[in-house]
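Engineer: When you get a sec, could you give me coordinates for this:
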Amino acid sequence: MLKLLALDRFTVLLFVMVILASFAPVSGQAAEIFSTITTVAIAVLFFLHGAKLSREAVIEGLMHWKLHTLVFAFTFALFPILGLLAKPVLVPMLGQELYWGFLFMCFLPSTVQSSIAFTSVAQGNVAGAVCSASFSNIIGMFITPLLVAFFILGKSQHGFDPTASIIQITLLLLVPFILGQILRPWVFPYMKKMPKLVKFFDQSSILMVVYGAFSSAVVAGLWHQVSLSTLFLLILACSVLLTLVMVLTIFVPRWMGFDKSDQKTIFFCGSKKTLASGVPMAQILFIGQPLGMIVLPIMIFHQIQLMVCGIIANMWSKQIEIKSEE
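Structural biologist: Sure, this is the predicted structure:
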């Protein structure tokens, strides 16, 4: 338990990026160059994700449409509904801009790598997790901007058109992903020889985006706007949201008659939100908005979900080991 609760290297590095941005933010011409490098790194990351994903796994996973429909409902219906219902409580508690970040987090797709990894550890339906998590990210490139346009930016920016944002997100995330799929026969053999490559790009690109986002936020006075008490309330709000969703992702699939393997897949894919896709989307969607305030909720939620899912995945794995020994 203590080992699971311990912060991993990536979590520590995220905090380091926030501290570094707080004391040494990148700005001016350097910020523009850094932003360009970050954009290229994100495109490379999604190219590698596309090359890594097996087409056989996609075909096998697509056959289980009931599982994917339920995960889709949790990701793009339950989360947004809970986020919208929480507005009367969260706006007075957190302020309008942090609430926008909280709501944006609710509109995001599921994670890919961690959903698959936790499903595998818990011995769930891995093929279903691969397809469901990937499909969630692909469809999220279109659904998330529409939800943001209607419920957030449509109210703050008169006449906001999400079409341009969807095109930018498609070019940045979806096109490299498709190219990776097309070039998979040539690229994947080299990736097998360098298994840490995707993880490196995954983590380094997120760290770069977080540093850039918080740099601009610090320059704009982020830490003069967010107090320790507000930060604590945001952590509490994220924890309550995750608890509600996890309870429903455990009991609804069981009530609907899914087997245990699929129940685990639905739980891990339906209860999480992506940081890897979320921060680049925020950069595109919230131009001119306080980006640091927008990405802060997903950063906090991301860490909480990883710790809780890690504990649960290991617990379910040990339960299976005990049963197999009996």
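Engineer: C-alpha from now on. contacts and neighbour counts both.
Structural biologist: OK.
Engineer: Setting aside sequence neighbours, what's the nearest residue to the most centrally placed residue in the chain?
Structural biologist: Closest residue to the average C-alpha location of the chain: residue 274 at 0.5 Å, with Cα atoms, centre = their mean. Once flanking residues are discounted, residue 274 sits nearest to residue 111: 4.3 Å by Cα to Cα, 6 or more residues apart in numbering.
Engineer: contacting residues around stretch 157-167?
Structural biologist: 141, 142, 145, 146, 149, 153, 154, 284, 285 (Cα atoms under 8 Å, 6 or more residues apart in numbering).
Engineer: what's the answer for stretch 53-71, then?
Structural biologist: Contacts for stretch 53-71 (Cα under 8 Å, 6+ apart): 127, 128, 129, 130, 131, 132, 181, 262, 266, 269, 270.
Engineer: can you pull the buried residues of stretch 191-207?
Structural biologist: Buried residues in stretch 191-207, counted by 16 or more other Cα atoms under 10 Å: 191, 198, 201, 202, 203, 204, 205, 206, 207.
Engineer: circling back: which one of the contacts of stretch 157-167 sits in the busiest neighbourhood?
Structural biologist: Neighbour counts for those, by other Cα atoms under 10 Å, peak at residue 145, which reaches 27 neighbours.
Engineer: OK, contacts around it?
Structural biologist: 162, 165, 166, 285.
Engineer: host element of it?
Structural biologist: According to DSSP states H and E, residue 145 maps onto helix 126-148.
Engineer: do residue 25 as well
Structural biologist: Judged by DSSP H and E, residue 25 forms part of no helix or strand.
Engineer: From residue 203, how far off is it?
Structural biologist: Using Cα to Cα, to the nearest Å, we find residue 25 at a distance of 20 Å from residue 203.
Engineer: and what of residue 177?
Structural biologist: Residue 177 is 17 Å from residue 203, by Cα to Cα.
Engineer: structure for this one too, so we can compare:
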Amino acid sequence: MQNFIKKNSFILILLGAVLLAILLPGPAAKGGLLHSEVTTKLGVWIIFFLQGLSLPTSELTSGYRPKRLHVFVLSWNYLWFPVVTGLYLIPVSLFLAPELRTGLWLLSILPTTVASAITFATVSGGNTSNAIFSTVFSNLLSVLVVPTVSVAYLAAEADANVPLTPLFSKLAMLIIVPLIVGQIIRKIVPGKATLIAKKSKKVSTGIIVFIVHAAFANSVQSGFLDELSGASVVAVIASTVGLLLLASWLVWLSSAWIRPNHAQRVTAFFCASQKSLATGLPLATSILAAAPGVVDPALVLIPLMCYHPSQLVLAGLLSGKFKAQSEVH
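Structural biologist: Just a heads-up that it's a prediction; the model follows:
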């Protein structure tokens, strides 16, 4: 039991944050004691600043080749995953509320994970340097791709007029500026920057927990979550797990097309099929905050919160099998 709690501590803390928001929404709701309308933005700024400190952009040359592997990963992150999700939503939309469908679609255009994709690729016999290059490049690219595509989608889906210039100005200040500042500091004092980034991992985790808590607190306070039934919760969990299994299967099948060796194929699988909570949640929160009133943030975040633990469980189940296969190869 103790081992289970330790292994799943982050997920349990996230669920605790959601429960606390349901029971006591006042402090983290808009205008409350914690002033979440300001503190969440500050938290997003800090997360991307720390990412700027930790991204090893000058250390990626060893994982640059083969180029086709990284093209494959990026095409799945930002092209094929949304296409698969769009087709998947045709039947699934019959069972999901519009905000939950938006959450699944937003999930589909998020970048891959960094830490877990690299870790699982490494322990499964994959190529670590390839994993580092793909994950870092995907997350850097997400800053441009995700806001642009999301705004276009939200404007079309909600039939709303979302002004692009002020939106991108806000996102630039929240996301791009702190990333650049972090990278500049990393280049000036690389040793100290790396040390700060390593020691600050719990800070980023705490901020993510607070962002989730504040999103749900605002939804509870507004009464929006009252409309979410138990059947809807079951439907979104099942839909998210179904999307994970479908996308993972298609990623593995299609990875053979780039003619990789086994280590490269394992790396491509984890980098192409996983979605980042650490980068994705602040990105999604910033986009929704910059376009208020279009959709409810808490409901949009539910699919991402379901996908994250599900992909870790699947990766854990597959890592042993991949490792055994790598020893044969």
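Engineer: rewinding a little: tell me the contacts of the residue nearest to residue 274 of structure 1?
Structural biologist: Contact partners of residue 111 of structure 1, counting by Cα under 8 Å, 6+ apart, are 133, 137, 269, 272, 273, 274, 275, 276.
Engineer: ditto for residue 126 of structure 1
Structural biologist: Counting by Cα under 8 Å, 6+ apart, residue 126 of structure 1 has contacts 116, 119, 120, 265.
Engineer: Run a quick neighbour tally on whatever residue of structure 2 lines up with residue 159 of structure 1.
Structural biologist: Aligned counterpart of residue 159 of structure 1 in structure 2: residue 161 (TM-score structural alignment). Per other Cα under 10 Å, the neighbour tally for residue 161 of structure 2 reads 13.
Engineer: what about residue 161 of structure 2, which SS state?
Structural biologist: coil (DSSP: H, G, I helix; E, B strand; the rest coil).
Engineer: Quick check: it vs residue 52 of structure 2, distance?
Structural biologist: 32 Å.
Engineer: And residue 321 of structure 2, by the same measure?
Structural biologist: Residue 321 of structure 2 is 34 Å from residue 52 of structure 2, by Cα to Cα.
Engineer: Please give me every residue in contact with the counterpart of residue 190 of structure 1 in structure 2.
Structural biologist: With TM-score structural alignment as the criterion, residue 190 of structure 1 lines up with residue 192 in structure 2. Residue 192 of structure 2 sits next to residue 186 when contact means Cα under 8 Å, 6+ apart.
Engineer: quick one: residue 192 of structure 2 and residue 185 of structure 2, what's the gap?
Structural biologist: From residue 192 of structure 2 to residue 185 of structure 2 the distance is 9 Å (Cα to Cα).
Engineer: Same check on residue 45 of structure 2?
Structural biologist: 15 Å.
Engineer: Just among the contacts of residue 111 of structure 1, which is most surrounded?
Structural biologist: residue 269 (32 neighbours).
Engineer: dump the residue contacts of the equivalent of that residue over in structure 2.
Structural biologist: Using TM-score structural alignment, the equivalent of residue 269 of structure 1 in structure 2 is residue 271. Contacts of residue 271 of structure 2 were listed using Cα under 8 Å, 6+ apart, and they are 73, 112, 113, 117, 118, 131, 134, 135.
Engineer: of all the contacts of residue 111 of structure 1, which comes closest to residue 84 of structure 1?
Structural biologist: Nearest to residue 84 of structure 1, judged by Cα to Cα, of the contacts of residue 111 of structure 1 is residue 273 at 16.3 Å.
Engineer: circling back: just want to know which of residue 321 and residue 52 of structure 2 has more residues nearby.
Structural biologist: residue 52 (26 against 12).
Engineer: What's the match for the more buried one in structure 1?
Structural biologist: Aligned partner of residue 52 of structure 2 by TM-score structural alignment: residue 50.
Engineer: Let me know the distance separating that match from residue 164 of structure 1.
Structural biologist: 23 Å.
Engineer: Now which residue in structure 2 aligns to residue 98 of structure 1?
Structural biologist: When structure 2 is aligned by TM-score structural alignment, residue 98 of structure 1 is paired with residue 100.
Engineer: what does residue 87 of structure 1 give?
Structural biologist: Match for residue 87 of structure 1 (TM-score structural alignment): residue 89.
Engineer: got CSV for the contacts of residue 126 of structure 1, with secondary structure, distance to residue 215 of structure 1 and neighbour count too?
Structural biologist: Shown next, in CSV, are these (DSSP: H, G, I helix; E, B strand; the rest coil; distance: Cα to Cα, whole Å; neighbours: other Cα atoms under 10 Å):
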residue, secondary structure, distance to residue 215 of structure 1, neighbour count
116, helix, 32, 25
119, helix, 35, 30
120, helix, 36, 18
265, helix, 37, 31
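Engineer: picking that back up, in terms of helices and strands, where is the match of residue 87 of structure 1?
Structural biologist: Using DSSP H and E, residue 89 of structure 2 falls within helix 81-92.
Engineer: what comes up buried for that helix?
Structural biologist: Under the neighbour-count criterion of 16+ other Cα under 10 Å, helix 81-92 of structure 2 has 81, 82, 84, 85, 86, 88, 89, 92 buried.
Engineer: mind listing what the match of residue 98 of structure 1 touches?
Structural biologist: 236, 299, 300, 302, 303.
Engineer: same for the longest helix anywhere in structure 2, what does it pack against?
Structural biologist: Counting by DSSP state H, the longest helix found in structure 2 is helix 297-328. Helix 297-328 of structure 2 sits against helix 98-108, helix 115-123, helix 201-222, helix 230-255, helix 262-273, helix 277-290, with contacts defined as 3 or more Cα pairs under 8 Å, 6 or more residues apart in numbering; DSSP states H and E.
Engineer: what does residue 255 of structure 1 align to in structure 2?
Structural biologist: Using TM-score structural alignment, residue 255 of structure 1 lines up with residue 257 in structure 2.
Engineer: any idea what residue 113 of structure 1 aligns with in structure 2?
Structural biologist: Under TM-score structural alignment, residue 113 of structure 1 pairs with residue 115 in structure 2.
Engineer: Was I right to think residue 181 of structure 2 contacts residue 48?
Structural biologist: No. Taking contacts as Cα atoms under 8 Å, residue 181 of structure 2 lies outside contact range of residue 48: 9.4 Å.
Engineer: So between these two, which is more surrounded?
Structural biologist: Ranked by neighbour count (other Cα under 10 Å), residue 181 of structure 2 and residue 48 place residue 48 first, with 25 against 15.
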